[in-house]
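Engineer: all I have is the shape, not the residue letters:
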């Protein structure tokens, strides 16, 4: 949660350390420097069971505009388990679900143009990849790699009506999100999608930074405060 008091004291004041690849171009460094200082944007977050989109304005979340969708990583795993049966691969137990989840995280990707990618997969084996199961057996998957995360953009593929609001960690998600949002936004609006490689741990990283700030200490809930006000103290300290 984000503390309510002294917003200006902790938004943008924390020290940050960023990773980069060897020989990272100067242009990439400059773009990263620009992004670090921004305090307005939209956070798209997709976990295991739920997805959220959270608008941020000048460091503040806008609760009235937050959207939630019960479609996330677990549903993608279920979808992959289902479409793998088309190749004759059956995964049904809890342990086998974990195998499929690992397969999804290692091999799935988001197609920039789904229909075109589908046609390519029918005429070429370029999208096929091998995956070694724990028992040493090797299986091959192809179009399933991008059909799985496509449900984020076409929930109707698994019987859902609503459109997705948040991305997972699949490769290609930034380009696809940029394409989809650009098509919806006014032509005068510049769209920039940022998908840092460490986004799987963004919640932990952000919480760690926030909790380490000296200005955040006043936002802790002490036992004395809890004894005096009860559970409702959380509403005055956090939002």
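Structural biologist: Noted; the coordinates are in hand. As the structure is a prediction and not an experimental result, all values here were calculated from the model. Numbers count the residues shown, from 1 in each chain.
Engineer: when you work out contacts or count neighbours from here on, use the C-alpha atoms and nothing else.
Structural biologist: Noted.
Engineer: ok, and the residue nearest the centre of the chain, which helix or strand is that part of?
Structural biologist: Computing the C-alpha centroid of the chain and ranking residues by CA atoms, centre = their mean puts residue 168 first, at 3.8 Å. Take DSSP states H and E as the rule and residue 168 turns out to sit in neither a helix nor a strand.
Engineer: ditto for residue 139
Structural biologist: With DSSP H and E as the criterion, residue 139 is inside strand 138-141.
Engineer: would you mark the buried spots in the longest helix along the chain?
Structural biologist: The longest helix of the chain (DSSP state H) is helix 94-107. Across helix 94-107, burial judged by 16 or more other CA atoms under 10 Å covers 97, 99, 100, 101, 103, 104, 105, 107.
Engineer: and the contacts of that helix?
Structural biologist: For helix 94-107, the external contacting residues (CA atoms under 8 Å, 6 or more residues apart in numbering) are 77, 78, 80, 81, 91, 129, 131, 133, 145, 148, 169, 170.
Engineer: I figured residue 195 hits residue 174, correct?
Structural biologist: Yes. Using CA atoms under 8 Å, residue 195 is in contact with residue 174, at 5.9 Å.
Engineer: coming back round to it: show the buried residues in the contacts of helix 94-107.
Structural biologist: 77, 78, 80, 81, 91, 131, 145, 148, 169, 170.
Engineer: and those, which of them are in helices?
Structural biologist: Mapping those onto helices (DSSP H) picks out 77, 78, 80, 81, 145.
Engineer: identify the farthest-apart pair in those residues.
Structural biologist: The most widely separated members of those are 78 and 145, with 13.3 Å between them, by CA to CA.
Engineer: show me what the strand holding residue 139 is packed up against.
Structural biologist: strand 129-132 (3 or more CA pairs under 8 Å, 6 or more residues apart in numbering; DSSP states H and E).
Engineer: run through who's touching the strand it packs on.
Structural biologist: Contacts for strand 129-132 (CA under 8 Å, 6+ apart): 103, 107, 138, 139, 140, 141, 142.
Engineer: ok, the residue nearest to residue 169 when sequence neighbours are not counted to residue 46 distance?
Structural biologist: Spatial nearest neighbour of residue 169, excluding adjacent residues (CA to CA, 6 or more residues apart in numbering): residue 200 at 6.9 Å. Taking CA to CA, to the nearest Å as the measure, residue 200 and residue 46 are separated by 9 Å.
Engineer: then this one, side by side with the first:
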């Protein structure tokens, strides 16, 4: 309704640069040599081109171990080619498991769940139906479906308390607009244009 619910705000201090740094760490473990500062832009490009969010983390890990279907090659500016497999989904996993970065905070699904459930009871159902992804970090393929899956799981465990005849399938709706990478800027520009004449 056009106003902020002050008690329903949370912050997850993980951004794209943190995921890039984590990808550098994962690639170093594989034996690839990258300089944290000089090669940062290159690894960022690798991240943006090849990384995705796993729908089912255990299944993806098993697939990465047992097969080569997840292997993708990337040619570096110096002509060398590197191959990525599990790193493609392990790097963005920090959004759901910040402990991988040594942070003692809940991941994005837990944060969204907590925020919605701290809102007034009458607003919660509407909020679950109006989750809109925004920002570059939400652009990973699979991010929206994984977030929805995790929220459904939390809802069924903590709200429905495992009632077998109930499901969260039609409760949660996540919108992933194609231009969400710049939505905050676009929203700010529209707002600035609206208030410039007042």
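Structural biologist: Noted; the coordinates are in hand. All values derive from a computational prediction rather than experimental measurement.
Engineer: got a TM-score for the two of them?
Structural biologist: Once superposed, the chains reach a TM-score of 0.75 (TM-score structural alignment, normalised by the length of structure 2), with 160 aligned residues with a CA RMSD of 1.8 Å.
Engineer: just the closest of the contacts of helix 94-107 of structure 1 to residue 121 of structure 1, please.
Structural biologist: residue 145 (10.3 Å).
Engineer: quick one: the strands in structure 2?
Structural biologist: Counting by DSSP state E, the segments of structure 2 that form strands are 72-75, 81-84, 131-132, 174-175.
Engineer: out of those strands, which is closest to residue 8 of structure 2?
Structural biologist: Among the strands of structure 2, strand 131-132 comes nearest to residue 8 of structure 2, with 13.6 Å by CA to CA.
Engineer: can you get me a residue count around residue 85 of structure 1?
Structural biologist: 11 (other CA atoms under 10 Å).
Engineer: so residue 210 of structure 1 touches residue 217, yeah?
Structural biologist: No. With contact defined as CA under 8 Å, residue 210 of structure 1 does not reach residue 217; the gap is 9.7 Å.
Engineer: the two - which one has more neighbours?
Structural biologist: residue 210 (19 against 12).
Engineer: let's have the buried residues of helix 94-107 of structure 1 in a markdown table, adding distance to residue 67 of structure 1.
Structural biologist: Formatted as a markdown table, those follow (distance: CA to CA, whole Å):
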| residue | distance to residue 67 of structure 1 |
| --- | --- |
| 97 | 28 |
| 99 | 31 |
| 100 | 28 |
| 101 | 26 |
| 103 | 29 |
| 104 | 25 |
| 105 | 25 |
| 107 | 29 |
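Engineer: what does residue 195 of structure 1 correspond to in structure 2?
Structural biologist: Residue correspondence to structure 2 (TM-score structural alignment): residue 195 of structure 1 is matched to residue 176.
Engineer: residue 109 is in contact with residue 12 of structure 2, correct?
Structural biologist: No. With contact defined as CA under 8 Å, residue 12 of structure 2 does not reach residue 109; the gap is 10.5 Å.
Engineer: quick one, which of those two is more surrounded?
Structural biologist: More crowded of residue 12 of structure 2 and residue 109, by other CA under 10 Å: residue 109, with 21 against 13.
Engineer: which residues does the more buried one contact?
Structural biologist: Neighbouring residues of residue 109 of structure 2 by CA under 8 Å, 6+ apart: 96, 147, 150, 151.
Engineer: okay, it and residue 70 of structure 2: tell me how far apart.
Structural biologist: 25 Å.
Engineer: ditto for residue 178 of structure 2
Structural biologist: In terms of CA to CA, residue 178 of structure 2 sits 25 Å off from residue 70 of structure 2.
Engineer: looks like residue 9 of structure 1 contacts residue 213 (just checking).
Structural biologist: No. Between residue 9 of structure 1 and residue 213 there is no contact, the gap being 9.1 Å when judged by CA under 8 Å.
Engineer: show me where structure 1 has helices.
Structural biologist: For structure 1, the helices defined by DSSP H occupy 7-10, 26-36, 73-84, 94-107, 114-123, 144-147, 173-184, 202-212, 223-229, 233-237.
Engineer: what span of structure 2 is the first one aligned with?
Structural biologist: Read it as helix 7-10 of structure 1. Under the criterion TM-score structural alignment, helix 7-10 of structure 1 matches nothing in structure 2.
Engineer: picking that back up, and the contacts of helix 94-107 of structure 1 as TSV, adding distance to residue 34 of structure 1?
Structural biologist: Shown next, in TSV, are these (distance: CA to CA, whole Å):
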residue	distance to residue 34 of structure 1
77	35
78	38
80	38
81	41
91	45
129	37
131	39
133	43
145	34
148	34
169	23
170	24
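Engineer: from those, which is closest to residue 119 of structure 1?
Structural biologist: Ranked by distance to residue 119 of structure 1 (CA to CA), the contacts of helix 94-107 of structure 1 are led by residue 145 at 13.9 Å.
Engineer: and the closest one, what's its match in structure 2?
Structural biologist: So, by TM-score structural alignment, residue 145 of structure 1 is matched to residue 88.
Engineer: how close does that match sit to residue 41 of structure 2?
Structural biologist: To residue 41 of structure 2, residue 88 of structure 2 is 17 Å away according to CA to CA.
Engineer: same question, residue 195 of structure 2
Structural biologist: 37 Å.
Engineer: hang on, the earlier thing: more neighbours: residue 200 and residue 46 of structure 1, which one.
Structural biologist: More crowded of residue 200 of structure 1 and residue 46, by other CA under 10 Å: residue 46, with 23 against 15.
Engineer: lovely, talk soon.
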